[in-house]
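Q: what follows is a predicted structure for the sequence shown.
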Amino acid sequence: MNRESSLTDKLRHYFGFDRFKGQQEEAIKSVLAGNNTFVLMPTGGGKSLIYQLPALLLEGTAIVISPLIALMKNQVDSIRGMQSEDNIAHFLNSSLSKAAIQEVKNDVLDGKTKLLYVAPESLTKEENIEFLKRVKISFYAIDEAHCISEWGHDFRPEYRRIKPIVEEIGKSPIVALTATATAKVQHDIQKNLGILDAEVFKASFNRENLYYEVRPKIKPETQIIKFIKQNEGKSGIIYCLSRKRVEELAETLQVNGIKALAYHAGMDAATRSGNQDKFLMEEVDVIVATIAFGMGIDKPDVRFVIHYDIPKSLEGYYQETGRSGRDGGEGKCITFYSYKDIQKLEKFMHGKPVAEQEIGKQLLLDTVSYAESAICRRIILLNYFGEKYENENCGNCDNCLNPKEKVEAGDEVARALKVILEVNEKYKGEHIANILIGNKTAAIKSFKHYTLETFGSGKDHDERFWNAVFRQSMIAGIINKDIENYGLLKVTEKGHEFLKNPTSFMLVKNHEYEEEDDSANAGGAPSGATSGDPQLYSMLKDLRKKIAKKHSLPPFVIFQDPSLADMSIQYPVSLDELQKIQGVGQGKAKRYGKEFVALIKQYVDENEIERPEDLIVRTVANKSKMKVFIIQSIDRKISFDDIANSKGVEVNDIITEVEAIVNSGTRLNIDYYIDDVIDEDRQEEMFEYFREAENDSIEAAVEELGEDEYSEEDIRLMRVKFISDMGN
């Protein structure tokens, strides 16, 4: 019987599969032949089989080095499930008792164990090194090998110590496996493990079934809830960068009727693994998680992966989005992008070693150019991993489905190439862009690059434009990034040819994402509150005027402009729904709401309006413990200064919170504090001002009353008293 068919027979015998996937068979033969082997296969490509089958066939025990305890346990359980004997596979890590460790060691020494999974930390323990010296080792398999590289998205320093330890234990072939690696990371892995001679097996990074989309980060919670409701019952993962955001978002989804749970490293192990199991067993639809979640999660039918925050690197992004649609079915990958998030990530890097900051910055720049670029997302992703995508339009990403205009940029590409060559290909994109624009940065001054002939030769465009030129020239193979010194721009042969014989170069213009406006103050109405339905908005204003007249109150005491604007977007038709409107609490809804919801209901019926019920995002009740604390403190007549001191904030912040509480209809009696800080005559004058005022604008009040006489803080306090006394 020839070896080909016998290998397939062994596959069927041990794993029950009829045939190999992709390059699995060739890679397995390389391991069986005792070669050093490097395997790069995207998530779901069947990497683990490449070391599991040879381990069962070869003499001795294969040592599998894996970074996560949960991952090891899953792998060992799945192998045991397919074999008749449990001791065929074991793991050795800090979660085992002394007795259990001894049992594992006995099985290995008796030759019963074919696969021994070890955490890199356990590998460095002296007693384990001594033990492994007594074992016949068939080969070492290093899983998640990207952890070796500082350029990988999950660098772990202990992975750097694998090679010296392996050499101390005794040399055997090395198999390195990873699901994401750029050319730079691959080179790092092979160099560090001393396997530059390895047989390399690379599968395509193209996952045709995945749809990629980047959206501006405006009201992301609303967008997420709407998306999930449109995809009812489907499994999904939402990634956030902070544990706090994970918990808040999971809670918001729950109160909006979505079966969601949180997952992050700060939770106790039992809750965490319980939540993971509920997701795997389909008791919940959505997991909101930090990137701690998902390594080794073998759920084939995850239908969407949403990034609430943009990831720190494209490798991380590829790995996380790759957890959707592993069965080849639908997989939607949606990312929310805001440049403010990038600035936050840059801030987190301060204080880290300079080399680490430099790497982090480069990886972030790649992520930014992916998000802002308007060319096919697949082309960019595959190019990042050193693969060329032949089609110009993949038909399954936002940029291909909504193409942006192209502009002729042959001249600009030539200008960029000239600068790169004039500085001897020794600088990064950011520096090249500054030379082109004519920015005299500190670096440009110190290298005297303002004296270059090309300095300022591209000042007719901004940095974003030049970034698009670099990115798209890379994809066209005209420039590339140096592998050893990642980030330095080099001109390729094709680039030199382009300079000799310039041709047309059509450039796709980058996206310009809007940013969410944070300027709305918690006090009065933000200026220019925008309404959804202008006709309804004007009817609501008329109704407010009529009710205000009836109660002899200024209209803003009934409901403020932003509340009316929100009503004209959400169309609330019951008091319960009205309470979900911005700035409307239970008190306001009960006191004035009846006529408003009656008007909206009639309007909706008469105009046959389909209400966006899924857009009425319920916020978590009493989200702010601060508000409860303030209400209790005011009941006990504690001065605002003392409340502020006890919370480590300014008095101004306390007034802002008090404004929000009163504006949503809660009555607060702050007379004790006002009497303490404002004399009686001035109180009366300000109170009378608000009785006559057209709106509750603080600026208008300061102007009318005179800023020399009345401080902004005093006026805000009196506005709170007025609204609370008269309206709530």
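A: Nice, I can see it. Residues are numbered from 1 along each chain as shown.

Q: make it CA atoms for all contacts and neighbour counts henceforth
A: OK.

Q: how about Lys490, secondary structure?
A: Judged by DSSP: H, G, I helix; E, B strand; the rest coil, the three-state class of Lys490 is strand.

Q: so after the longest helix seen in the chain, what's the next helix or strand?
A: Identified as the longest helix of the chain according to DSSP state H is helix 586-606. Next helix or strand after helix 586-606 toward the C-terminus (DSSP states H and E): helix 625-635.

Q: list the helices and strands that following helix packs on?
A: Here helix 625-635 touches helix 651-663, going by 3 or more CA pairs under 8 Å, 6 or more residues apart in numbering; DSSP states H and E.

Q: coming back round to it: could I get the buried residue list for the longest helix of the chain?
A: Neighbour-count burial for helix 586-606 flags 586-590, 592-593, 596-597, 600-601, 603-604 (criterion: 16 or more other CA atoms under 10 Å).

Q: residues touching Leu53, list them.
A: Counting by CA atoms under 8 Å, 6 or more residues apart in numbering, Leu53 touches 11, 14, 28.

Q: let's bring in a second model and compare:
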Amino acid sequence: MTDPHHILEHVFGFSGYRPGQQAIVEAVLGGEDVLAVMPTGGGKSLCYQLPALAREGLTLVVSPLIALMRDQVAQLRRNGVEAGSLSSANDEEERSRVAEAVRAGRLKLLYASPERLALPATLDWLARSDVKLLAIDEAHCVSQWGHDFRPEYALLGDVRRQLGGVQTMALTATADVATREDIVRRLFQAPPRTFIHGFDRPNIRLAMQAKDNARRQILRFVERHRGQSGIVYCATRKDTEAFAQALSDSGFNALPYHAGLDAAARSRNQDAFLQEDGMVMAATVAFGMGIDKPDVRFVAHAALPKSIEAYYQEIGRAGRDGLPADTLTLYGLDDIRLRRLQIEEGEASEDQKRIERQRLNALIALAEAPRCRRQTLLSYFAEASEPCGRCDLCEGGVKVFDGTVEAQKILSAAVRTGERFGAEHLVAVLAGEETEAVLRAGHQGLKTFGVGKDRPKGEWRSLIRQVYALGLMQMDITSYGSFALTERGWAVLKGAERVELRADVLQPRESTRSRREAARQEAGLPADHALLAALKALRLEIAKAESVPAYVVFTDKSLIDMASLRPRDPYAMRLVHGVGDAKLARYGEAFLAVIAGHTG
């Protein structure tokens, strides 16, 4: 067996393990089955790649998407590792190379989709190919409780058995207790060694805002990150097109991505995002698990995500390199109503619907949280945390007030209008606005009409969301989101219980220039940006020539290290993060020349 530490340094170019990696690697090398739950960006892939190189035999990796397989194989091969994939995207030459390398015992890692492994001919061939380890990435897809359940993943227990009960490891970033138990039941004959290394991503800043003007809010946020790569998640295909156009009109390099585009267009747009710096992708959640780009600096949601797990998974695509990243999530009552409608009209079992309702309620609570967002998010995953100091609530401070009177006004308006109307109608009644609907219903004569004139309508919308999030009202999704009081709501209305609400205070806005400079400083970029720009230009030139994503050549973290350390020779270049022997031989001379040209 080859020394794992030698592989870590000379193949991957890392000076040490990330937190949690070493124990998992040692368990796998010890022959144990493993279930590993690690945060996105925590280095899950190394936990099976390193053992594959340290011992004899083939490691079979189950991966959800062709693009993800392609990029991981390209990265491994540039690190000097013999790797390949079983993919419909392979040409005849690549298929022959993979087959010959497997026959000769040279191939160390073989990637395949669960659909490909369902083919009897593929399994028969693999059963004769000395597979020593089955590594299942995105393992939450195995479970019916997972937020991305895929029926094809449910077949992997049979795949393992047909491979002779081969040693198996399952890896995921998002799996609550129910999902973990389901993974174990479906994949393993006996309980595996389980590692849960936390859900905290301290490099990611969390922020949420109530929707006001979604397009303006998103453009303002993205402007803070001009020149950086990011994702804007949208609720519909139409929205992705609209946001991509708005971003393009504002001078951003932006493209849309959704399932309605033909396969060739989706592939072109995804390749552009992976290969180019500073690209913004406006996308539905179809732009998902295959995104292995480490230098995504921001993720925005133009609408509320599906669940708290989906939110965690999607924001986790930012800052995979460990450098600071930013997020913004917009939410409104229409989003909540749509999500509830999707749950209730779905074909899932009642148990599944019950869990999905709980997950959505947790997400609403996060949106309206009166304390540190990281604390609220981690508490959902049963983790404790101190206030992070850098989410929007920590930075702006969270002011709560005795909102009992405001809550009673809202609850009274709901009761006096017959518990048959939604938020906008209640806002109009409270604000004393004689809308067509108010006049038609005769609600201008109610005692509650105009009792909220002391507050702007936007504040009443926020207060209604909070009252709903606190469980004082329930929403009837079959009648345009009408509100009815819950038992606790009646208690508040009668004065038997008090409630605290958030006082959302408008903060002075920074200038665009100061926000952009703050983002640059936060990302840890060197003061002299000229060298970093030159290194990125060379990286892009090489990536285009080799038809690979730019980060496959070197990640942003490696280039920042080069620009800071300014190595003058190959020995010094080996001290740069992510520069192993193979990459030093392949790219070292070209990058050293650029550094020399910028060193006085």
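A: Noted; the coordinates are in hand. Just so it is clear, the structure is predicted and the values come from calculations on it, not from any experiment.

Q: hang on, the earlier thing: matching residues in structure 2 for the longest helix of structure 1?
A: Using TM-score structural alignment, helix 586-606 of structure 1 corresponds to no residues of structure 2.

Q: among the contacts of Leu53 of structure 1, which recur in structure 2?
A: Cross-checking these against structure 2 gives 11, 28 as conserved contacts, using both residues aligned by TM-score structural alignment, their matches' CA atoms under 8 Å.

Q: closest one of the contacts of Leu53 of structure 1 to Val200 of structure 1?
A: Ile28 (11.7 Å; CA to CA).

Q: can you tell me what the closest one aligns to in structure 2?
A: In structure 2, Ile28 of structure 1 lands on Val25 (TM-score structural alignment).

Q: likewise for Met72 of structure 1?
A: By TM-score structural alignment, Met72 of structure 1 lines up with Met69.

Q: where does its match sit, in terms of helix or strand?
A: Applying DSSP H and E, one finds Met69 of structure 2 within helix 66-78.

Q: how much does that helix stray from structure 1?
A: With mean CA distance after the TM-score superposition for structure 1, helix 66-78 of structure 2 departs from structure 1 by a mean of 0.9 Å once superposed.

Q: coming back round to it: from what I can see the match of Ile28 of structure 1 touches Ser45, true?
A: No. In this structure, Val25 of structure 2 is not within contact of Ser45 by CA atoms under 8 Å, at 10.6 Å.

Q: the two: which has the busier surroundings?
A: Val25 (20 against 15; other CA atoms under 10 Å).

Q: what helix or strand is the more buried one on?
A: Counting by DSSP H and E, Val25 of structure 2 is part of helix 21-29.

Q: quick one: contacts of that helix?
A: 33-34, 36, 43-44, 46-48, 50-51, 169, 193, 195.

Q: that helix vs structure 1, average distance?
A: Helix 21-29 of structure 2 sits 0.7 Å off on average (mean CA distance after the TM-score superposition for structure 1).

Q: what residues of that helix count as buried?
A: Those would be 21-22, 24-25, 27-29, for helix 21-29 of structure 2 by 16+ other CA under 10 Å.

Q: may I see the residues you listed arranged in JSON lines, with distance to Gly260 of structure 2 as well?
A: Formatted as JSON lines, these follow (distance: CA to CA, whole Å):
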{"residue": "Gln21", "distance to Gly260 of structure 2": "39"}
{"residue": "Gln22", "distance to Gly260 of structure 2": "42"}
{"residue": "Ile24", "distance to Gly260 of structure 2": "40"}
{"residue": "Val25", "distance to Gly260 of structure 2": "41"}
{"residue": "Ala27", "distance to Gly260 of structure 2": "43"}
{"residue": "Val28", "distance to Gly260 of structure 2": "41"}
{"residue": "Leu29", "distance to Gly260 of structure 2": "44"}
